[in-house]
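# here is a sequence together with a model predicted from it:
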Amino acid sequence: MGQNMLSGPIPLTVWNLRNLVVLKLSMNRLSRQIPSTVGNLVQLNQLDLDGNELSGNIPANIGQCKRLAMLNMSVNRLDGSIPIELFGISSLSLGLDLSNNHLTGPIPQEVGNLINLGLLNISNNKLSGGLPYELGQCVQLLSLQIPQSLSALKVMQQIDLSENNLTGQVSQFFGNFSSLNYINISYNKFDGPVPTGGIFGNSTAVFLQGNTGLCETAAAIFGLPICPATSATKRKINAPLLLIITALITIASVIFVVVTIMKGPRTQPPEDFKETMKRVSYGDILKATNWFSLVNRISLSHTASVYIGRFESETDLVAIKVFHLSKQGSRTSFSTECEVLKNTRHRNLVQAITLCSTIDFEGDEFKAIAYEFMANGSLDMWIHPRVHGGSPRRLLSLGQRIRIAADVASALDYMHNHLTPPLIHCDLKPGNVLLDYDMTSRIGDFGSAQFLSSGIGGPAGLVGVGGTIGYIAPEYGMGCKISTDYDVYSFGVLLLEMLTAIRPTDALCGDALSLHKYVNLAFPDRIAEVLDPHMPSEEDQMAASERMQKYVIPLVGIGLMCTMESPNDRPGMHDVCARIVAIKEAVAL
C-alpha cells in the first residue's frame, strides 16, 4: 500500500495479522506512534514504514519479530533511543534503515549481534556517545552508516557516518579494510589526522567536509591543513603506511568469479574466459537469493527476475538475474546477454561475475547470470525518485548528470565504433543505466541487443520485440533495418530526460507529441523553464547565466540533435561522446 495518500494512524487491526510476511506502507502520510503490538507480527520478513510522519519511540516489542530480514523506518519523526531489543533480531540480513529521524543517545552494545547484516543505516540523526566495541562482531556488514570502533569489519564495502554528532579521531583501521570502496564521515565533529593508506589514497572515494578539526599528515590530497609534526605522529604513520603500500602493490588483479558450462555454441564461454571462473550450482543461487524470496527481488520483467544476494564464502553483494524460461523470448535474451558478455570489456558496461546454465531440483532447465551489484541503483531512481519510494535522498547535480552522460556516451561509442561487428543495445533508457558506489554509470540489460552481423546475438536486420515506447527511433516503426542510429536516438531521449526529469511518455509531452518537440519549443531562450526544478547547484557554481550558456544549452542541443526524426540528421556516437567529454572537462576546470 505504498506511495498513496493514506493518513492518520496505522489501524490497530493491522498488527493482528499474525501470518503476514511482507508489509509495505512506504511514502504515505501515516502519523502518530508505532504501537507495541507490532510485536504480534511474528512471521514478518519485511516491514517498510519509511517516508511517513510517524513519531514517538521505536517500540521495544519490535524485537519479537524474529524473522525480519529487512526493516525500514527511515524518513519519519521517530525520536528517543534505539531499543536494544531491535539488535536481538539476528535474522536481519538485507537491511536495517533508521536514517533521517530524530534518534538520540548511544548505539547499543547489542549491535554486535547482527552478524548477518548487509546494510545498516542510522545516518542523519542526533546519535552521540562512544562506539560499542561489540560492533566489531558484525563481520558480514557490507554497508555501514553509524559511528564506532569498526576494526573487526574486514569485509566492509561502504561506510557513511555523515550528519550525526560524532567526535574524536578517525581510526587508522579504516585504511586497512581491503574491501572498502566508499567512506563518508562528513558533517560531524571529527578532529585530528586523517588516516593514510588504503582507501584514503583515493580522494574521490572519501568525503570529509564539515569536520573543521581534521588535518593531514602526508600529501594534502584532501586540501586539509597539515597536522603539526610531532614524534608521536611520525611513529604512528610510518609502519602502517609501509604495510599498506606493500599490500596495495601486491594486489595485481581481481579474479572474475564463476560459471557453470552452458549448453549450445552461443552460450559457451571461450576457454580462456572459463579458466578464470568458479562454478556455482542451482543450490548456490537458491541460497544466495534466500530461496528466490520476494524480499530479495529488486526488479521483475517479462523475461527475468533480478534478486539481490550474496554467495556463501563471498563478501560482495551480487545482482542475480534469473530467466523465466517458460516465457517467450527469455532463452534468446539469455543467449544474447552471454554473447555480449563474452565479446565486450568496458568500464561503463555492467560485467557478469557468475553465469549458470543447469537444471533445478525438479529437473527443469535453469539459467541465470549474476552481475556486480550497483550500490546506487538505476538512473531512473535518481531522475524520478518519487516513483521509487522517494529514494535516494540526494538529487543529481548538473555536474553529476554531465558525468553520467559522458559515461553512457563513452560506452555507446565503444559498442558502435570499437567492436567488430558493432553492437546495438536496442533498449537504452534510464532504467538500464546503473550507478556504482561512486556514481560511475554502467549500461546493463543486453537482452534485446543485436550485433550488426548474422551469427552473433539475434538475427541481423529488423528490430524485434526489444525496445521501450518513447525511446524507440521513429523509423523502426516503419520496418527499417537496425543500425547505430537506433541507440543514438535513445541516448538523445535519455539525455533530455536526465536534464528535464520528464519521461518521453509523460502527459506533459502530450500536446507536443514528443519530448524532443516539447524541449525544442523552449530552446534556447526559455530552456530554464523545462529543466528539472529540483536539480541542485554545484557547491562552487559560477553565475547561473554563464553556467546555462556554457554547459546546459550545449547539452540540450546535443539531445535535440540525437532525437532528430530523420536518422540522417543525427550525429554518430563518436562525435556525441567527444562533445560531452569536452563539456565534462570544462566543468572540472
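Now that the structure is in, tell me what you want to look at.
# okay, CA-based contacts and neighbour counts for the rest of this
Noted.
# which residue packs closest to residue 103, ignoring adjacent ones?
Among residues not flanking residue 103 along the chain, residue 79 sits closest, at 4.4 Å (CA to CA, 6 or more residues apart in numbering).
# ignore the last one, residue 422
Using CA to CA, 6+ apart, the closest residue to residue 422 is residue 416 (4.8 Å).
# what helix or strand is the residue nearest to residue 103 located in?
strand 77-80 (DSSP states H and E).
# next, the one to line up against it:
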Amino acid sequence: MGCGCFWSCFYIHVVVCLLFFPSATYAIAGNDTDRLALLEFKDKIDADPFGVMSSWNSSIHFCKWYGVTCSRRHQRVTELDLNSLKLVGTIPPHIGNLSFLKVLDLKNNSFRQHIPPEVGRLRRLHTLYLYNNSLSGEIPSNISRCSDLIILSLINNNLSGEIPAELGLLSKLEFLSVSKNSLSGSIPPSLGNLSSLATLSAGLNNFVGNVPESFGRLKNLTFLGLLMNQLSGIIPSSIFNLSSITLLDIASNQFEGNLPTDLFISLPKLETLNIAVNQFDGPIPYSVSNASNLRDLQLQGNKLTGKVPSLERLNVLVFFIDNNLLGNAEFDDLGFLCSLTNASILWQLDISRNKFGGEIPECFGNLSSNLEMLSLHQNQISGKIPAGIGNLVNLASIEAYKNKLSGIIPQSIGNLQNLVRLILDENKFSGPIPSSLGNLTNLNRLHSADNNLQGTIPSSLANCKYLQLLDFSINNLTGTLPPQVIGLSSLSIYVGFAQNNLSGSLPREVENLKNLGILDVSDNMLSGEIPSSLGSCTSLEYLYMQGNQFQGPIPLSLSSLRGLQVLDLSYNNLSGQIPEFLAGFNLTINLNLSFNNFEGRLPTDGVFKNASITSVMGNSRLCGGIPEFQLPACKLKRSDKRRPKLIAATIAGSIGAILVVLSFIFLLRLRKKSHKLSSSYSENSLLKLPNVSYRDLHKATDGFSSANLIGTGSFGSVYKGILDEGGPVIAIKVLNLQHHGAAKSFMAECEALRNIRHRNLVKIVTACSGVDYQGNDFKALVYEYMDNGNLEEWLHPPVSADGNYEESKNLNLLQRVNIAIDVASAIEYLHHHCGNPIVHCDLKPSNVLLDDEMTAHIGDFGLAKFLLENIQNNSTNQFSSIGLRGTIGYAPPEYGLGSEVSTYGDVYSYGVLLLEMFTGKRPTDNIFKEGWNLHKFAESALPNRVDEIVDPILFQGESHSENPRSGRDNRTTMECLISMVGIGIACSAELPANRMDISDAAKKLCLIRDKLTAPDG
C-alpha cells in the first residue's frame, strides 16, 4: 500500500474517532456513575441476613448484580429491586444519580432515617415502593419533580409531618399510599388535583380536620382508605358521588351525621364499606337493598337506630351491625333476616349488642349454607330457635346468650357437624337437652346454663370427644350423671351441673378428668360416697360438691389433689374425721366443710390456721382447732377437782356453738341462688410459703453471678439457679429495695400469688425475706423456671453482631394463636374465676413466660390490684399494695386520665399484646406518634390489607407468590389472621365500654385455633 493511501486511511480513521469519541466518552462516564451509585448504596447496608450484597463485587458487571436490571442498549440501571430481604441500613443520596431508574423497590426491609430528597432527581421514575421499613422524617416535597410517577407507596414507616401539598402536581399518579405512619395535620386539598388517582390510602395516621371537598373531583378513584385517624365532621356529599369507588374505609375516626339515603345508589360499584367505630347516627339507608356488588358491610360501633331495611339484593360475605342502637324491641325487628337469604356467600353475621326484639323468623334456616359465624347475643330476642337452623351446615359458632329465647333447643342443631361453639346461656329454654347434640363431634364448648331445661342428660354427649367445656348449671335436670359424659377425658376447662335436681352417685368414671380445672356438681341430690377415683383429677383447682347428700368419709385418695384452691363439701352428710392431709393443701381461696357430721379433733396446721378462708361450723362433734373456730376443747382425763371447770367450759362452748349455728342459719336465708365462685380476702394476709435464706439463694446463683442473670424488670433482677444439687432449675426475682415501691411490689406480688392458681399463671416455689451478708434488707421470690424465656424474645429476636436475626426464635401462626389463648385464659381466670377479681396492670410480652412445651404463663404481679366487688350496687373498691404504673404503650389511655383501675385495662393491654404478636410491631415503635398507635395501625388494614401489616415471617413457607390469599390453605390462613387482628382491635378500643370481654375473646381465639387445625384447613 502506498504512503498516500496510508495517510488517507489514517485521516479518515481519525475523523471517525473525533466524530464518535465524545459520545463514547459520555456513555462510559454515565455507566460508571451508576456503578458508583450502587456501591454507595451497598456501603450503607449494615445488615444483610441473606448475603445478597455479596454478589455486588468487581468480578461481574454491575448489571448482573442481584436486584439490578439495566437497559440493553446503554447498560444503564432501570430497576433496583431489593424487596423482602431483611436489609438494614440507610438510603444514600447517591440514589439520585441513577438517572435512568424507573423502578425502585425496597419494600419489606429495615431501612431507617429519612428519604433522601435526591429521589426527586429521578425524572424517569414511575414506581417507588418503600413500604414496610423504618424510614423517618418528612416526605420530601421534591418527589413532585418525578413527573412520571405512577405508584408511590410509603406504607408502614415512621414518617412524620404533613403530606406535602406539592404531591398534587403528580398528574400521572394512580396509586398513593401513606398509611401506617405518624403523619399529622390536615389532608391537603391539592390531592384533589390527581385526576388519574385510583387508590388513596392514608389510614393509621394522625390526620385531623375534615375530608377535603376537592376529593369529589377524583373521578377515577376506586379505593379510599382513611381509617384510624382523628378526622371528624361530615363526609362531603361529593365523595358519595364518586361512582367508581369499590372500597370506602373510614372506620375508627370521629365522623358524624346521617348516611345519605341514596348512598348505595350513588356508589353502584361499592364492594367494601367500613364505617365502624364512628359517631354516625340515624337509620341504615334503604338504598342498601340495591347494593348488589357489596361484599363487606361493616357498620358496627356507631349510633345507628331504627329498623334494618330489606337486604334482598345484598350478597355480602361479612355483615356486621353489632354495637349500635338498632331495633325497637318489637316483634318484627328481625324481618330483615329473610331478605338476607339471597346472600349466597354470607360467611359472618353479627347483630349482637343492639335492641332487637321479636322472634327469629322461620326463613332463618334459608340463610347461606356458607355461614360459619352467627352472633345474636345481648339483645331482647324471644321465641324459639327455628328448626331450619339445621340447614346451616357450615356453622362453626353460634352465640345467642343473654336473650329471651324460649321453647326447646331444636333437634336439628345436631345436623351442624362443623359446630365448635354453642353458647345459649341466660335464656328461657325448656324441654329436654336434645340427644342429637351427640352428633356434634367437633364441639369444643357447650354452654346452656341459666335456662329451664328438664329431663335427663343424654349419654350421646359422650360422642363429643373434643369437648373442653360443658355447662348445664342452673336448670331443672333430673336423673343421674351419665358415666360416659362425666368421664369424657377431653373436658379440661369446666364441667358445670350445679343447681339442678340430679340424683344417684358421682360415677367413678370421673377419674378420666385428669386435665379438668373446675368441677361443679353443687346443689343437687347426689348421694353415696365420694368416689376414690376423684383423686385422679390432679389438675383440679376448683371442686364444688356442696348442697348434696354425699356420705361417708373424705377418701384418702383426695390427698393427690394438691392444686386445689377451692374445696367446698358443705351441706352434705359426710362423716368421720377431717383428714390431716387437707392441712397440707395450699387452698388459697376457700375450704368449706360446714354442716356435715365430721367428728374428732380439728387439725391446727396449714389452711386450718386461717379461719378467714376455712369454715367448719355445723359439725357438732368436732373439737379443738384454733380459737377462731369456737369449737369445744377435746375431752381429756381430768381429776375430780377440775370437773366443775370442765363442765362450765363445755357449757360455754356449747352455747357459743349454738350461737354460731344460729347466726349462720340467718345468713343462709340471705343466700342468693346465683352460682358464684366463692372467695375470702384479708388485706393483711400474705403468702404462706416455706422461707429460704439469703445464703441458700446466694449459693444457688453462684453469688448472683452475671452469668446467671436472665433479665431485669421494674423493681429488680431475675437470676437462674438451682437450690439443691440435682434439683430443678428455678428463677429467682431479687428485689432492688433502693427502687421506690419495690418493697410494696413484693407485698403485692405475694398477695396476688397467695390468692391465685392457674395452669397459665407462673407458679411460685418459695420466698425469701431477710438480710444479705452486708446486713441490708433482702427480699426475693422464687418461681418455676421457664425454659423458653419470655414472649418478647420470640417476637423481637436480637440481632447478632454480624447483623443476622436469631432464626430459631421464629413463632409460626399456630404457636402464636396457642399463646394468645393461654394468655386470654389466664386473664379470664383473674377477672372472673378467682373470687375477688384481680387486675394484673402490667400485661406485656416480657411478662409472658414460655415453658418447654411453649405453653404461656403470665408472671410479674408486682402491680396487681384486687377489686372488691359489691354485686348489689355495682360499686367497686380497689385494694393494692402499690400505686399504678404499668408500661407505656400497653397501659390503657383512661389510666393516664386518672380513671380507676378496672378489668377493662387488662383487656386493653391484652389487645395491644395480641396486635404486637401478629404484626411484629411494638406499641412504642417510632411510627406510633401524635395519636397514631398500634390499634389504628391494625384497624386500617382490615379486612383487605391484613397481609400488608402482619409479621412477614407468618407467610414463610406459604405458596402464595404474589398473592398470599391464593389457594385453600392460604385462604384459611388469611381468614384466621383477619380474625386475630380483629380481636386485637376489639380488645384495644379507646373507650373501655367498647372493648370485647376477655371471655368472648378467648372463645373466638379457640374457634380460630380449631379452624387452623381442622383436617381440611
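Alright, I've got the coordinates. Since this is a predicted model, take the numbers as computed values, not measurements.
# what does the superposition give as a TM-score?
Once superposed, chain against chain, the TM-score is 0.52 (TM-score structural alignment, normalised by the length of the first structure); 333 aligned residues with a CA RMSD of 3.6 Å.
# isn't the residue nearest to residue 103 of the first structure right next to residue 126, touching?
No - using CA atoms under 8 Å, residue 79 of the first structure makes no contact with residue 126, being 9.2 Å away.
# what sits in contact with each of those two?
Common neighbours of residue 79 of the first structure and residue 126, counting by CA atoms under 8 Å, 6 or more residues apart in numbering, are 102, 103, 104.
# what is the nearest of those residues to residue 561 of the first structure?
Taking CA to CA as the measure, residue 102 is the one of these closest to residue 561 of the first structure, at 48.3 Å.
# for the residue lying closest to that closest one once chain neighbours are set aside, give its distance to residue 48 of the first structure.
Spatial nearest neighbour of residue 102 of the first structure, excluding adjacent residues (CA to CA, 6+ apart): residue 79 at 4.7 Å. Going from residue 79 of the first structure to residue 48 of the first structure by CA to CA, to the nearest Å gives 18 Å.
# likewise residue 484 of the first structure?
For residue 484 of the first structure relative to residue 48 of the first structure (CA to CA), the value is 43 Å.
# just to revisit the earlier point, can you flag which of the shared contacts of residue 79 and residue 126 of the first structure belong to strands?
Mapping these onto strands (DSSP state E) picks out 102, 103, 104.
# counterpart of the second one in the second structure?
Just to be clear, that refers to residue 103 of the first structure. Correspondence of residue 103 of the first structure to the second structure, assessed by TM-score structural alignment: none assigned.
# follow-up on the earlier one: can I get the shared contacts of residue 79 and residue 126 of the first structure in CSV including neighbour count?
As requested, these are exported to CSV (neighbours: other CA atoms under 10 Å):
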residue, neighbour count
102, 20
103, 24
104, 18
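# where does residue 746 of the second structure sit: helix, strand or coil?
helix (DSSP: H, G, I helix; E, B strand; the rest coil).
# check residue 954 of the second structure too.
helix.
# alignment lookup: it to the first structure.
So, by TM-score structural alignment, residue 954 of the second structure is matched to residue 535.
# and the closest residue to that match other than its chain neighbours, how far is that from residue 383 of the first structure?
Leaving aside its sequence neighbours, residue 535 of the first structure sits nearest to residue 397 (CA to CA, 6+ apart; 5.6 Å). Distance, residue 397 of the first structure to residue 383 of the first structure, using CA to CA: 11 Å.
# tell me which of those two has more neighbours.
Just comparing residue 397 of the first structure and residue 383: by other CA atoms under 10 Å the higher neighbour count belongs to residue 383, 26 against 16.
# give me the nearest residue to that one, chain neighbours excluded.
Nearest to residue 383 of the first structure is residue 501, by CA to CA, 6+ apart, at 5.6 Å.
# now which residue in the second structure aligns to that neighbour?
Looks like residue 501 of the first structure aligns to residue 920 there (TM-score structural alignment).
# I'd assumed residue 796 was in contact with its match.
Yes - counting by CA under 8 Å, residue 796 is a contact partner of residue 920 of the second structure at 7.4 Å.
# where in the second structure does stretch 318-338 of the first structure fall?
Stretch 318-338 of the first structure covers residues 730-750 of the second structure once aligned (TM-score structural alignment).
# residues contacting the matching stretch, please?
Contacts of stretch 730-750 of the second structure (CA under 8 Å, 6+ apart): 686-687, 697, 715-723, 777-786, 860-865, 880-882.
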